[in-house]
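# Provided below are the primary sequence and the corresponding predicted coordinates.
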Amino acid sequence: MKSAVETLSPTRAKLTVEVPFEELKPSLDKAYKQIAQQVNVPGFRRGKVPPSVIDRQVGRAAVLDQALNDVLPQKYSEALQENNLTPLAQPELEVTKFDDNGPLEFVAEVDVKPEIVVPDYDGIAAEVADIEVSDEDDEEQVQALRERFGTLKDVERAAAENDFVVIDLKATQDGEAVEGAEVSGMSYQVGRGGMLDGLDEAVAGLSAGEEKAFTSQLVGGDLIGQQVDVVVKVTQVQEQELPEVDDDFAQLASEFDTVAELKADVKERLGRGKRLEQAAEARDAVLEALLEKVEIPLPEGLVTDELNTRREQFEQQLVFAGLTLEKYLEDEGQTQDEFEADLERRVRDSIAAQMLLDEIAAKNEYGVDQNELTQHVIRRAQQQGQDPQQAFAHLQEHPHHISEYAAEIVRGKALAEIVEAAKVTDKSGNEVVLKGLLPDGTFAPEGDEAAEAADETVDES
């Protein structure tokens, strides 16, 4: 086989491939065997029909077509390897010559990974926010614990902010009940929001047995975003009684004996969370600084496909959250054009970052062992609220995901190397240490086996 490559652009290549007829023989033999299994010819058992009979009964052209379908992907793949090209999309193939007993010639145009010169990333400077755990942060966490262990008691008064009410609710449009927009005996906290616009204002001030009508827009179902008439009736008003923050509460809500120990633990956990947020900020800042030092041309087809995928995912998230795109843009103070421009910028940065990290990983010859793959699958499952056993079962049914996970792991290693080689400081000028940071926000002891796995935390966070 002979092949030649023509560079159409930094991200587009044209392969011209010529395959001698002799190299087609294995595919021709395979085609004859497959067709022999499919045809019934009197006097011959299925699968034992000679090639000469197949040529007469089915036609030599059918055999050549089947052989062509078999050999094309093989020779295309060989040509890519021969010319050190990494495809980023499906090729546009055209057979330019294919005669019986003659050579096969075809051309293939395909988007390819551009040549990337990795810039020096040792000592890249980046600044991140200070780690600050305020008294308000502490109080918010303690308050959340109090609410979790709070109790509800009925009260004979009108509902107010933060009260719990039991409600019946029904929505209609043009006098007809809206399917799926009727609830009965539902507990709802006044001021919580997130259900129907206007609901909080409607129930506030109502006592048990009273009802109120209002109009709102549905946040789900077939009529999402449409105006409906709503009637809500309060059947019960309840006040939440919260436990006092004392040693008894500490023993009830935690493994600690005193409230002082509980609050110290809350502060420590908040600090670990802030440290992980700082690590994520450092990752983004360092990667952004590195990307500014290199020009990476991107195939427009790849960008378009990723943009479409991101849009679809975002639209699904909006539906799940009960929002329309118009409502989201209004809340964010964005125009449609600004949203699209921001989405395209993020997509381009993401693709460029993946290409750069892949290049660094390849140069450093990073590998992936079984333990790393196992831990990666477990982390992904936990992040998605999935049972790890289900994740492993899915991986067995769809083994092609293994290569995707392996790529994520080596990119994480490349990113960890870049970030650890950078000079990251907080706004107060303090050095930010990231090496050995574990997923829980603590640091692995030096020499500990866990320290090796900790490198991924910079990426996973």
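All right, it came through fine.

# only C-alpha atoms for contact and neighbour calcs from this point on.
Noted.

# Identify the residue nearest V286 in space, chain neighbours excluded?
The shortest distance from V286 to any non-neighbouring residue, by CA to CA, 6 or more residues apart in numbering, is to A126 (5.8 Å).

# quick one: secondary structure of that neighbour?
strand (DSSP: H, G, I helix; E, B strand; the rest coil).

# wait, isn't it in contact with L287?
No - at 9.4 Å, A126 and L287 do not qualify as touching, with contact defined as CA atoms under 8 Å.

# And here is the other one:
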Amino acid sequence: MEDALNITVKPQEPKDGVLTAQVTVPAADVDAAIAKTYRDIAHKYQFQGFRRGHVPRPVIDGILGKQAVLAQATNDILNDLEPMVLNELDIVPIGRLEYPEEPDTLSAGIDYMVECHMDVRPSAGLTSYDAPSITMPPDEATDAEIELQINQLLSYQTTYEDAKLERAVEEGDIISVNIDDVGNGGRYAGQNRMISLDGASLPEALRNGLVGMNPGETKDVSWEEGDSTVKLTLTLNSIMKAITPELTDELAKKNFGFETVDELKAAIKEEIEQDKVRSLPGLKEDRLVEAVGKLLDLEEVPENYKNQIFNELANEFLSTLQRQGLTLDTYLGARGVEAKDFLNDLHAQADERARQSLALDALASHLDIAVSDDDVRAEFGKARVDDVDAAIDEWTSGGRIPAIRESIRRTKALSWLVENAEVEIVDEVGERAAAGKKPAKKKSAPKKAAGKKPAKKKDSSKEQPEEPPAE
């Protein structure tokens, strides 16, 4: 439609996850819609004896049929109604609006009424509306965090040598192995490859093949990866041991560019604290969202909502892989992950995100959080769009403003959590070290010591154990 319809929408209470609404289009807008359809037809088709755009209605009715014209006008108006209904109800549905399979057609001079249905999220509460308690690392760098960073730096100086062990390979070992490609295994192949079996992601068949081998032994392994069969020949050279140098002033200067160990530690402390300034606010939000999600008083998230979130997560992930030039099969095969396990994990993530979203909605409702037009304008301003008014008009015409308002409500609810949560400061790295647990591996590249030259390039004797294949 060229102009917004002056519709009225009367929603009913949702039942079994479905909201039904009665939509009324006034007669004036009905007549305008019919007139527009006649004009469109007159411009689109060539009628013999008439100029385009100057075809009387009786001629069009005689050739196309009046009911066909009214059916087209009805279809057009139903398509235009969806974003208007969403804006009117200020709702973000699951999927699209649905109309009767055979809706009534428009009639000139008469109000048009139609019933629409949409799947909606459940309205659930929380078991408690008190801000949850969480733990957070301190703003300052702790001794354990500095020690962890130093150990990571020293690990890049680690060398490996034959442990001369006459036993079979066990989980947790670091090994040197020759891997020959027999078929479709080029990305795994290599001579004298050092591989750590301390939980690194390897294809299960490859891991199982390595564990139990003795130095000098050769073995063939194979497994299905996507549409192909990977075939490798493994020859175990030796079980290796790591030799990590002691941190001294000499090493600090030679390898990291600092005069003393104390200078190196001071630089690491500064870097950690700068990183915390950037990362801790987001970490606090993540932990609060996770905590409030566990308070959702809902036994089961509706399947259609979980599927919607699942599709969003899957599309995000596949887009990331595509930007990296990877396929899903390659990604899964490189990490030894079965497709079913990957999908199960993604479904679990979708369920968790759905619960967290519903929990924030419940909190926003309990706090009676309102979203003003100024809030909406400010949100577009944050996005630095060139023309805020034009952007708002575009989103309004698409029925997407409710999604913006929903996002703002959730953000305000999260801000309330941040302001009111009880936070216990805990040296988490220190506690993990005391418990003998390894820290979670970071996906990003290790950071170099701040403010000084990086460690010198390693020679081949300092090659690190790897997780085949590299991306």
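Looks like it came in fine. Here the structure is a predicted model, which means the values were calculated and not measured.

# care to give me the TM-score?
Once the chains are laid over each other, their TM-score by TM-score structural alignment, normalised by the length of structure 1 reads 0.61; 381 aligned residues with a CA RMSD of 5.3 Å.

# now the strands for the stretch 201-350 of structure 1?
Using DSSP state E, counting those that start in this stretch, the strands of the stretch 201-350 of structure 1 run over 211-217, 227-241.

# what's the closest of those to L169 of structure 1?
strand 227-241 (4.5 Å; CA to CA).

# So what's the gap between that closest one and the chain middle?
Distance of strand 227-241 of structure 1 from its chain centroid, counting by CA atoms, centre = their mean, to the nearest Å, is 37 Å.

# before we move on, what about stretch 115-123 of structure 2?
Centre-to-centre, stretch 115-123 of structure 2 and its host chain are 25 Å apart (CA atoms, centre = their mean).

# Give the buried residues for that stretch.
By 16 or more other CA atoms under 10 Å, the buried positions in stretch 115-123 of structure 2 come out as 115-122.

# and what of stretch 53-65 of structure 2?
Across stretch 53-65 of structure 2, burial judged by 16+ other CA under 10 Å covers 53, 55, 60.

# returning to that earlier point: the residue nearest to V286 of structure 1 maps to what in structure 2?
By TM-score structural alignment, A126 of structure 1 lines up with S133 in structure 2.

# Just to check, its match is in contact with N420?
No - S133 of structure 2 is not in contact with N420 according to CA under 8 Å; the separation is 9.3 Å.

# Is it correct that F258 of structure 2 is in contact with K265?
No - contact criterion CA under 8 Å: F258 of structure 2 and K265 do not qualify, at 9.5 Å.

# Between the strands of the stretch 201-350 of structure 1, which one is closest to V368 of structure 1.
Closest to V368 of structure 1 of those is strand 211-217 (CA to CA; 50.4 Å).

# Give the other helices and strands that the closest one contacts.
helix 199-203, strand 227-241 (3 or more CA pairs under 8 Å, 6 or more residues apart in numbering; DSSP states H and E).

# Turn these into JSON lines, including distance to L64 of structure 1 and mean neighbour count.
JSON lines is the format used below for these (distance: least, CA to CA, whole Å; neighbours: other CA atoms under 10 Å):
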{"stretch": "helix 199-203", "distance to L64 of structure 1": "70", "mean neighbour count": "21"}
{"stretch": "strand 227-241", "distance to L64 of structure 1": "63", "mean neighbour count": "20"}
